[in-house]
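Asks: Have a look at this prediction, sequence included:
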Amino acid sequence: MRFAITSKGDTKSNTLMHKMRSYLLDFDLVYDEEQPDIVISVGGDGTLLYAFHRYSSRLDKTAFVGVHTGHLGFYADWVPDEIEKLVIAIAKTPFQVVEYPLLEVIVRYLNGGKETRYLALNESTVKAVNGTFVMDVEIRGQHFERFRGDGLCLSTPSGSTAYNKALGGAILHPSLPAIQLAEMASINNKVFRTVGSPLVLPAHHACLLKPVNEPDFKITIDHLSLLHKDVKSIQYRVADEKIRFARFRPFPFWKRVHDSFVAD
């Protein structure tokens, strides 16, 4: 088996990374940063997001597993004291693959330039560069509303526990192939009106955002923040691709939610 390891970059994470690499090499596994079968993320959720984007072209071939070295990571199954157990499991045990839905983002431009496509594991947000954010929202080809406010957030089920939750969105189980649209400080009065609630869209429904006046936007794709100019539309839907997590023991989604937000 070929493996790669990504680290948060702090001393603790780097020490664990080097230790795991040495152990796995002793088990005759092959270290391969270009075409790994499994990627071990050592750090936090941000480290795993980095690993996901680095290997996004290999999602059908590469599985991910996380070791958290700080506060409990939502994507991390393992803690530093368990790395010997994890190493033995990787070297000796066929792992179960758990797949989570991803968000596809397609940005199209007024000048007819080539469209840009992204995949997000957690979410994508859209905000105006200057002034009030005004966007027409279409769902499944039909106009739904004209949104005015700070911005919009489109999230995956696994990402529903991240920024989406802070915006008052629902937590979705990642077995659901869906995306969620949440508002950021919408303007609602006698003149302007939005639905005012998060929307959950199934896999066969696309959400299309069309600028009303200002065509420049700050678009985030997980931890990446990008400026896009002359935007004609931004399309969101459930991606055909999925992320694959390597599971060596049960770690139910609702236990992750409990441990992250409820447990003392």
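Replies: Yes, it's here.

Asks: CA atoms for contacts and neighbours, from now on please.
Replies: OK.

Asks: Can you tell me the element Phe52 falls in?
Replies: helix 45-54 (DSSP states H and E).

Asks: just checking, Met17 touches Ser7?
Replies: Yes: the criterion here is C-alpha atoms under 8 Å, and Met17 meets it with Ser7 at 6.5 Å.

Asks: what touches both of the two?
Replies: Between them, Met17 and Ser7 share these contacting residues under C-alpha atoms under 8 Å, 6 or more residues apart in numbering: Val42.

Asks: Show me what the helix holding Phe52 is packed against.
Replies: strand 2-7, strand 38-43 (3 or more C-alpha pairs under 8 Å, 6 or more residues apart in numbering; DSSP states H and E).

Asks: Give the next helix or strand downstream of that helix.
Replies: Past helix 45-54, the next helix or strand by DSSP H and E is strand 63-68.

Asks: Tell me where the stretch 151-264 of the chain has helices.
Replies: Along the stretch 151-264 of the chain, counting by DSSP state H, counting those that start in this stretch, helices occupy 163-166, 253-257.

Asks: Any idea which of the helices and strands packed on helix 45-54 gets closest to Arg21?
Replies: For the helices and strands packed on helix 45-54, the distance to Arg21 is smallest for strand 2-7, at 7.5 Å, taking C-alpha to C-alpha.

Asks: one more structure, for comparison:
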Amino acid sequence: MTETGIHFLDARGPDGMRLYAIGDVHGRYDLLVAMHRRIESELKTAPLSDWRIIHLGDYTDRGPDSKSVIDFLIEARERDPRNLVLAGNHDIGFLDFLAEPDADGLFMHFGGVQTAQSYGVSLSAGGGWFGRSDEALLHSHAALVEAVPQSHVDFLRSLAFSVSFGDFFFCHAGIRPDVPLGSQSPQDLIWIRDTFLDHPGLYPKVIVHGHTPVPEAEVMANRVNVDTLAWQSGILSALAVNGAEKRILTVEGKAF
């Protein structure tokens, strides 16, 4: 990166367009609905000529209702394409598991059991499963493949890895410093952590992301993190941008 960049305090959204960037949902359908209701209320109360609602990935795993989250996002995007949906590592991990059952992968070890339950399928991360050849894993995997609608698979495959508006660049995890925004790898955009989080310099745009849970939304000079561990904390956060005005929105529900 060059020495120059955009500081959060100076960053602006596009004229006449309000932006909302929603952090990691992880199966919390209740909180996603509540956030959309809050945003819709704002858009009705103080309408602008244009808007975008940007979902920053990780719709599946850990929380109780990944299936309903995906149903909701499919319907929202079909109703109005200004609902933008980006990929997270857990969403890609779900696709990977559907394609090839791996007892030691992300899906089985980090919340995929709950995702499967939302589709009416029971998986077990234990029981001596040591590889794809295990009969029980293969049986459970086949049941899940049967239960997941093709529309959900197509939706997950369609997810973009980043989007940019005004002085803001949106992705799930972050970017690799010193790589141009247009040349970032999908792997970094959904997985990167320390190299990005610890970078002290400004970026060409303010990076708005999730992926790394924080107790409350984290606003830094060069980035904004809106992953507030919604599936467990019961707090879903979003960044709202209207021109030069920036705000953090939260909705709260049951904590687990």
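Replies: Nice, thanks for sending it over. Everything quoted here is computed from the prediction, not taken from an experiment.

Asks: Please state their TM-score.
Replies: For this chain pair, the superposition-based TM-score is 0.27 by TM-score structural alignment, normalised by the length of structure 2; 135 aligned residues with a C-alpha RMSD of 6.7 Å.

Asks: Which other helices and strands does the longest helix seen in structure 1 contact?
Replies: Ranked by residue count and defined by DSSP state H, the top helix of structure 1 is helix 11-26. If contacts are counted by 3+ C-alpha pairs under 8 Å, 6+ apart, helix 11-26 of structure 1 sits against strand 2-7, strand 30-31, strand 38-43, helix 83-92.

Asks: One more pass at 10 Å, please.
Replies: In terms of contacts (3 or more C-alpha pairs under 10 Å, 6 or more residues apart in numbering; DSSP states H and E), helix 11-26 of structure 1 is packed against strand 2-7, strand 30-31, strand 38-43, strand 63-68, helix 83-92.

Asks: Tell me how many other residues crowd Arg77 of structure 2.
Replies: Arg77 of structure 2 has 14 neighbours, counted by other C-alpha atoms under 10 Å.

Asks: One more: Lys127 of structure 1?
Replies: Counted with other C-alpha under 10 Å, Lys127 of structure 1 comes out at 22.

Asks: again with the one 10 residues further on
Replies: A count of nearby residues for Val137 of structure 1, using other C-alpha under 10 Å, gives 19.

Asks: count of residues packed around the residue lying closest to Leu208 of structure 1 once chain neighbours are set aside?
Replies: Spatial nearest neighbour of Leu208 of structure 1, chain neighbours left out: Gln235 (4.5 Å); criterion: C-alpha to C-alpha, 6 or more residues apart in numbering. Neighbours of Gln235 of structure 1 under the rule other C-alpha under 10 Å: 17.

Asks: Go ahead and confirm Gln235 of structure 1 touches Leu209.
Replies: Yes: Gln235 of structure 1 is in contact with Leu209 according to C-alpha atoms under 10 Å; the separation is 6.4 Å.

Asks: Common neighbours of these two, please.
Replies: 107, 138-139 (C-alpha atoms under 10 Å, 6 or more residues apart in numbering).

Asks: Those residues in strands, which ones?
Replies: Using DSSP state E, 107, 138-139 are the members of the shared contacts of Gln235 and Leu209 of structure 1 that sit in strands.

Asks: Scan those residues and report the most crowded one.
Replies: Val107 (19 neighbours).

Asks: Against Leu119 of structure 1, how distant is that residue?
Replies: According to C-alpha to C-alpha, to the nearest Å, Val107 of structure 1 stands 12 Å off from Leu119 of structure 1.

Asks: Next, show the common contact partners of the two.
Replies: Residues touching both Val107 of structure 1 and Leu119 by C-alpha under 10 Å, 6+ apart: Tyr236.
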